[in-house]
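Engineer: One predicted model, sequence on top.
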Amino acid sequence: MPTKRDPNKPRGRMTGYAYFVQTCREEHKRKHPNEQVVFAEFSRKCAKRWKALPMSAKEKQTFIDMAEKDRLRYEKEMKEYAIAGGETKKKKKKKDPNAPKRPQSAFFLFCADRRALLKGENPGWTVGEIAKALGKKWAVATPETKKKYADQGEIEKSKYVKEMAKYRAQQESSNHGDAKRQKIEKPAASSSASSSESESEPESD
C-alpha cells in the first residue's frame, strides 16, 4: 500500500527543462485553446526544441536561472521542514535475514563462474572494468553456454518459489499466533487493572 504524502513537505524542485516544457504548454494553450494535446508527441517536440537551443542562448539560460532559483527555494524549505520534525528520507523496509534469497539470472550465474578467473588474470582492473568485460563475454557466448545458465536459473527460480511459499506460510502462522496472544492478553490485563482499582478504592462510610 503506497504511503500517504505529507502535505507539509515542500514541493520538489524543477529543472530548467521542466520550466521550458511548462512554458511551451502554456504557450500552446494560448494559441490553441480547444486543441487536445497528445502528451507523448508534445514532449518529443519540446525535447527537440530544447536540444536545438545552444547552452549560451539567452532563452535557455532564463530557464536554467529559474531552476537554480527553485533549487535554493527547495533547499531552504527542506531545512525548515527538517527542523520542524519532518522526514527528509524514506525509511527503508527492514529486510528479513530469514527470507529466501532471490534467484539469480542466467547472466549473473555466468558472471559468478567467471569473475574470479577474470580478476586473477587482470589484477589491476576495477570492478567496472571487470563487469564490462563479463558483459562482452556474455554477448559472444554460444547458445549452448547461455542455455546452460538459463537452465540453472530456472532451477533456482523453482527452488525460490517453493521456499517463498513455505516462508510466507510460516509468517502468516506467526502473525496469526501473535494476534491471538494479544487478544488473550488484553482482557487479562483489563481484568487485572479492574481488580487493582477495586482493591485500592477507599471504603465508603
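Structural biologist: Yep, it's here. Since we're looking at a predicted model, the values are computed, not measured.

Engineer: all contacts plus neighbour counts: C-alpha atoms, from now on.
Structural biologist: Fine.

Engineer: Which parts of the protein are helices?
Structural biologist: In the chain, the segments counted as helices under DSSP state H are 16-31, 39-52, 58-83, 106-121, 127-139, 143-200.

Engineer: Pipe those helices into CSV and attach distance to K91 and mean neighbour count per row.
Structural biologist: CSV is the format used below for the helices of the chain (distance: least, Cα to Cα, whole Å; neighbours: other Cα atoms under 10 Å):
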stretch, distance to K91, mean neighbour count
helix 16-31, 28, 15
helix 39-52, 33, 12
helix 58-83, 15, 15
helix 106-121, 29, 15
helix 127-139, 29, 14
helix 143-200, 22, 13
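
Engineer: Can you say which of the ones you listed is nearest to N8?
Structural biologist: helix 58-83 (7.8 Å; Cα to Cα).

Engineer: Between helix 39-52 and that closest one, find me the angle.
Structural biologist: 110 degrees (axes from the mean of the first three to the mean of the last three Cα atoms, to 10 degrees).

Engineer: here comes the other one, which I'd like you to weigh against the first:
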Amino acid sequence: MGERPKRPLSAYMLWLNENRESIKKENPGIKVTEIAKRGGELWRGMKDKTEWENKAAKMKDEYTKAIKEYEANGGTDTGARKRKNKKDKPAKKSKKKETSEEEEEEESD
C-alpha cells in the first residue's frame, strides 16, 4: 500500500526553496535561521504572488487526489499526526488569577 502522501508546500515555502540561494548570495555569511527571516520579509514585500499561489494550488489539488486514491486503496490515517480539538484539552487555571482572588479575600478580612 505505500506511504501516505506528504502535505503540499505553501506558496511561501515554494518561493523560499527557489530563492534560498539568491538570498544567501545577497547576504554573505547569513545564518540558516536568518535566511527564513529575510525570506519572510521579502515575501511580505512582494506585490504579485500569483505565480507561487497558482503552483501551491496545483500541488494542493494533486495532494487531494493522491489522498483520495490512497484512502480508496485502504490507506488510513493511522500514524498520521492528528490534531486535537481545543475541547479535548483540560482548561488551564491561571495562577495569577487565583493569587489575586486570594489576596482580595485576605485584604477584605
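Structural biologist: Received the coordinates, thanks. All values reported here derive from a predicted model rather than from experimental measurement.

Engineer: TM-score for this pair?
Structural biologist: Here the TM-score for the pair of chains, by TM-score structural alignment, normalised by the length of the second structure, is 0.66; 94 aligned residues with a Cα RMSD of 3.4 Å.

Engineer: circling back to that earlier point, so which of the helices of the first structure comes closest to K9 of the first structure?
Structural biologist: Closest approach to K9 of the first structure among the helices of the first structure (Cα to Cα): helix 58-83, 6.7 Å.

Engineer: Just name whatever secondary elements that closest one is in contact with.
Structural biologist: If contacts are counted by 3 or more Cα pairs under 8 Å, 6 or more residues apart in numbering; DSSP states H and E, helix 58-83 of the first structure sits against helix 16-31.

Engineer: re the thing from before, make CSV out of the helices of the first structure and add distance to N8 of the first structure.
Structural biologist: Output for the helices of the first structure, formatted as CSV (distance: least, Cα to Cα, whole Å):
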stretch, distance to N8 of the first structure
helix 16-31, 23
helix 39-52, 30
helix 58-83, 8
helix 106-121, 43
helix 127-139, 41
helix 143-200, 34
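
Engineer: Nearest to K89 of the first structure, out of these?
Structural biologist: The nearest among the helices of the first structure, by Cα to Cα, is helix 58-83 at 9.9 Å.

Engineer: so how far is that closest one from its chain's centroid?
Structural biologist: 24 Å (Cα atoms, centre = their mean, to the nearest Å).

Engineer: what is the orientation angle of it with helix 16-31?
Structural biologist: Using the same axes, to 10 degrees: helix 58-83 of the first structure against helix 16-31 is 110 degrees.

Engineer: what's stretch 51-64 of the second structure aligned against in the first structure?
Structural biologist: Structural correspondence for stretch 51-64 of the second structure: residues 62-75 of the first structure, per TM-score structural alignment.

Engineer: contact partners of the matching stretch?
Structural biologist: Residues outside stretch 62-75 of the first structure that contact it (Cα atoms under 8 Å, 6 or more residues apart in numbering) are 10-17, 19-20.

Engineer: can you list the residues you listed in CSV and add distance to I184 of the first structure?
Structural biologist: Formatted as CSV, the contacts of stretch 62-75 of the first structure follow (distance: Cα to Cα, whole Å):
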residue, distance to I184 of the first structure
P10, 45
R11, 46
G12, 47
R13, 51
M14, 53
T15, 56
G16, 60
Y17, 60
Y19, 59
F20, 62
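
Engineer: contacting residues for whichever residue in the second structure pairs up with G16 of the first structure?
Structural biologist: Matched to the second structure by TM-score structural alignment, G16 of the first structure sits across from A11. Counting by Cα under 8 Å, 6+ apart, A11 of the second structure touches 52-56.

Engineer: wait, which of these is closest to L42 of the second structure?
Structural biologist: After measuring the contacts of A11 of the second structure against L42 of the second structure - Cα to Cα - the closest member comes out as W52, at 13.7 Å.

Engineer: sorry, back to before: considering the contacts of A11 of the second structure, which are maintained in the first structure?
Structural biologist: Using both residues aligned by TM-score structural alignment, their matches' Cα atoms under 8 Å, the first structure keeps these contacts from the contacts of A11 of the second structure: 52-56.
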